[in-house]
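>>> Let me see the structure of the following:
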Amino acid sequence: MQMTMKGIDIADWQKNLNLDSIEYDFVIIKGTQGTNCVNTFCDAFVQKAIKAGKLWGFYHFMNMDDPVKQADHFYQNCKNYFGKGVPVLDYEDGGRIGTDGAKKFLDRIYALTGVRCLLYTYRNLTKEEDWSKIAPNHALWVAQYANENQTGYQDSPWLPDGGFGAWNTCVMHQYSSHGRLSGYNGNLDLDIAFMDAAAWSRYAKPSTYNAPVETAHENSGSTADLAAGVMRGKYGNGGERKAKLGTRFNEVQTLVNRAATASADDLATDVLNGKLGNGETRKVILGTRYDEVQAVVNSRVNAVDIDALARAVIRGEYGNGDERKARLGANFDAVQKRVNELL
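Got it, this is the predicted structure:
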């Protein structure tokens, strides 16, 4: 009898799922999408899985952006997951860039890491597009549902005859998007993997794996800068992250966790107090929550008396340089502009 394992795959909208409360052998978590989206909840799930001794993977959701830039985005934000979890390219209708584009993404990741991503797609897409240049090097994780009924884990989920285009077989099968498991009150994608833990580890860390070059890390930046580095994968996971961040670990991890769990209102307060940095740093920390939080920030900024703040700056009440930026937070640009006008 073929060895199988049962598991789930999850995205950012399932942020309230507690992995400790459900049964699973493996979990695959959305890491990135396109060229600018990062799932801020990914790392919390990864750390949970690692702590529980579970197998895990991470995926990039392809859109119509340049495939090489998408691969670079995936790598930069998930760099330290390679060689530990199984990487996946998620190719669906919204990202049908063509198999030539998918191959550019996959080849780029292989060049950077020495790891071959699995390819996730619908069964019909395996037949509608020519995957002959991809199938020999990239195993298939196929999505095919018997129906839309709610279900728990299945030992032998239905797959129709007719194969998978360029692939002779699939190594994983997503058989429901309406999965129901004890411990979570919501739908889950359910999967079966036709392999054992040793095979999973070989997909995660093949003999061709190239570990990223380690360099000394300078931890003198702001908490926000270091948290953004964590979100980009710069500091690794678990014990590796603790070692690299040293005495800064607790403050940085607290900010990472807060960005994933705090309300938009509380995070907007953090932004206005300068705790989440500015520009790209803030975007990386907030990830998929950026627009939600920035909308709250903007509504508050519009209500602030910029003129009064500018006059307080001129009186010296907000200091200079970085001190002024930190204290004014998201109001800095508007206030400084008014200061310049008044002077």
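>>> drop to CA atoms for contacts and neighbour counts, all remaining ones
Noted.
>>> show me the contacts for the nearest residue to Leu159 once chain neighbours are set aside.
Distances taken as Cα to Cα, 6 or more residues apart in numbering place Gln144 nearest to Leu159, at 6.8 Å, with adjacent residues excluded. Gln144 makes contact with Tyr122, Arg123, Leu159, His173, Gln174, Tyr175, Ser176, according to Cα atoms under 8 Å, 6 or more residues apart in numbering.
>>> Please give the structure of this sequence too, so both can be compared:
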Amino acid sequence: MNGIDISSYQAELNAGIVPSDFVFIKATEGTNYINPTWREQAGQVTQANKLLGFYHFASTGNTIAEADFFISVVKDYIGKAVLVLDFEAGAINAWGNVGARQFFESCKKKKTGINPMIYMSSEVTRQFNWSTISTSNALWVAQYASMSPTGYQSAPWADGKGYGAWSSAAIHQYSSSGTLMNWNGHLDLNLAYINASQWNELAGGSSATEQNNNNSNSELEDDDLMKFTYEIIDAKTNKSQGTVYFYDGNKVVALNNIDQWKIITEIYKDTTGKSMKHYKWRTDAPWYIRFLQSINQKAVEVAWK
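As a prediction, the model looks like this:
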């Protein structure tokens, strides 16, 4: 399937008459910006019986607040349109993969029950370890061969280096210089490797809803709630600073006894059948600070002795 993605920059474009099987529309950015033309553009898409998607352009703010804002704007289309986190620019350093995961958790568990897609460049797919979301959140990747004007392509160029934790992309954006009938400007062009039925499942159609309803409560809790431990590695000595931190899904707690770590991981393994993730974050790449910022926690709590 061939498609385009648009924003307020294409306010004069009639998405119903420009050739496409699907259209992604920018809905929001950060926690304040709403595309003033998104409803009109969405109406053009649905009236033309095309597949619809909305994306949120990630800013550098609180991940949950941005997820809440996005869902509050597009809530009338939940189950009818594919939702996407546009992960680029400042969000890459401000959020990292942990912040993106928290955005998805908020969208799915608290608001929609579905898994949004994620949009990023091919380079960013290899910049972080995306294994925690690659099995649940489909990839829309951007990779261009050139900036030359082009129409739709059936086999766009890829560099062959892969997409990190994803074995393949669901959608490939291969040009920002697309030329199509009924529009005089350039457009982003995309090739979808999924069909209309799979698109509707990503949007939260009947197949996805039935699958979610078949999950037990314990499965949902394990899939939807982040719980992990981490320690901080001193970049100068290449040794741990000695403290293990536990994120319980709501806040970070500094553990002060090795037995606390053992009992947490043992119970997690007994109840979920899985090993709890443990990260080692270095002081010269302070993701532990970025994570605290993303969950809006200014100070780490300390477990009582």
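>>> Would you pull the TM-score for this pair?
Taking TM-score structural alignment, normalised by the length of structure 2 as the basis, the two superposed chains have a TM-score of 0.66; 206 aligned residues with a Cα RMSD of 1.2 Å.
>>> quick revisit: okay, and which of the contacts of Gln144 of structure 1 map to helices?
Members of the contacts of Gln144 of structure 1 lying in helices (criterion: DSSP state H): Arg123.
>>> can you tell me which two in the contacts of Gln144 of structure 1 are farthest apart?
Arg123 and Ser176 (13.2 Å; Cα to Cα).
>>> thinking again about what came up before, which of the contacts of Gln144 of structure 1 lies closest to Gly165 of structure 1?
Using Cα to Cα, the contacts of Gln144 of structure 1 come closest to Gly165 of structure 1 at Arg123, 8.5 Å.
>>> ok so, going back, distance of the residue nearest to Leu159 of structure 1 relative to Gly94 of structure 1?
17 Å (Cα to Cα, to the nearest Å).
>>> Tell me the counterpart of Asp12 of structure 1 in structure 2.
Structural correspondence for Asp12 of structure 1 with respect to structure 2 (TM-score structural alignment): Ser8.
>>> residue contacts, its match?
Ser8 of structure 2 neighbours (Cα under 8 Å, 6+ apart): Lys26, Asn35, Pro36, Thr37, Trp38.
>>> for Ser148 of structure 2, same thing?
Neighbour list for Ser148 of structure 2: Ser177 [criterion: Cα under 8 Å, 6+ apart].
>>> buried subset of the contacts of Gln144 of structure 1?
Among the contacts of Gln144 of structure 1, those buried by neighbour count (16 or more other Cα atoms under 10 Å) are Tyr122, Arg123, His173, Gln174, Tyr175, Ser176.
>>> Correct me if wrong: Asp130 of structure 1 contacts Asp100.
No: Asp130 of structure 1 sits out of contact with Asp100 when judged by Cα atoms under 8 Å, with a separation of 9.1 Å.
>>> and Thr121 of structure 1, how many neighbours?
Thr121 of structure 1 has 20 neighbours, counted by other Cα atoms under 10 Å.
>>> Name the residues of stretch 14-23 of structure 2 that are buried.
Ala15, Gly16, Val18, Pro19, Ser20, Asp21, Phe22, Val23.
>>> is it true that the last one lies in a strand?
Yes: using DSSP: H, G, I helix; E, B strand; the rest coil, the assignment for Val23 of structure 2 is a strand.
>>> Report the separation between it and Asp76 of structure 2.
Distance check for Val23 of structure 2 against Asp76 of structure 2: by Cα to Cα, it reads 17 Å.
>>> just the first one next, same as before
Computed as Cα to Cα, the Ala15 of structure 2 to Asp76 of structure 2 distance reads 19 Å.
>>> Contacts for stretch 180-194 of structure 2 next, please.
For stretch 180-194 of structure 2, using Cα under 8 Å, 6+ apart, the contacting residues are 1-6, 13, 17-19, 149, 151-154, 169-179.
>>> same check, this time on stretch 165-176 of structure 2
125-126, 129-131, 134-135, 138-147, 150, 156-157, 162-163, 186-194.
>>> Just those: which are in strands?
Leu139, Trp140, Val141, Ala142, Leu187, Asp188, Leu189, Asn190, Leu191, Ala192 (DSSP state E).
>>> mind listing the helices for structure 2?
Using DSSP H, helices in structure 2 cover 38-47, 63-74, 90-105, 122-125, 131-134, 196-202, 206-214, 217-224, 258-272, 287-294.
>>> Thank you kindly, that will do.
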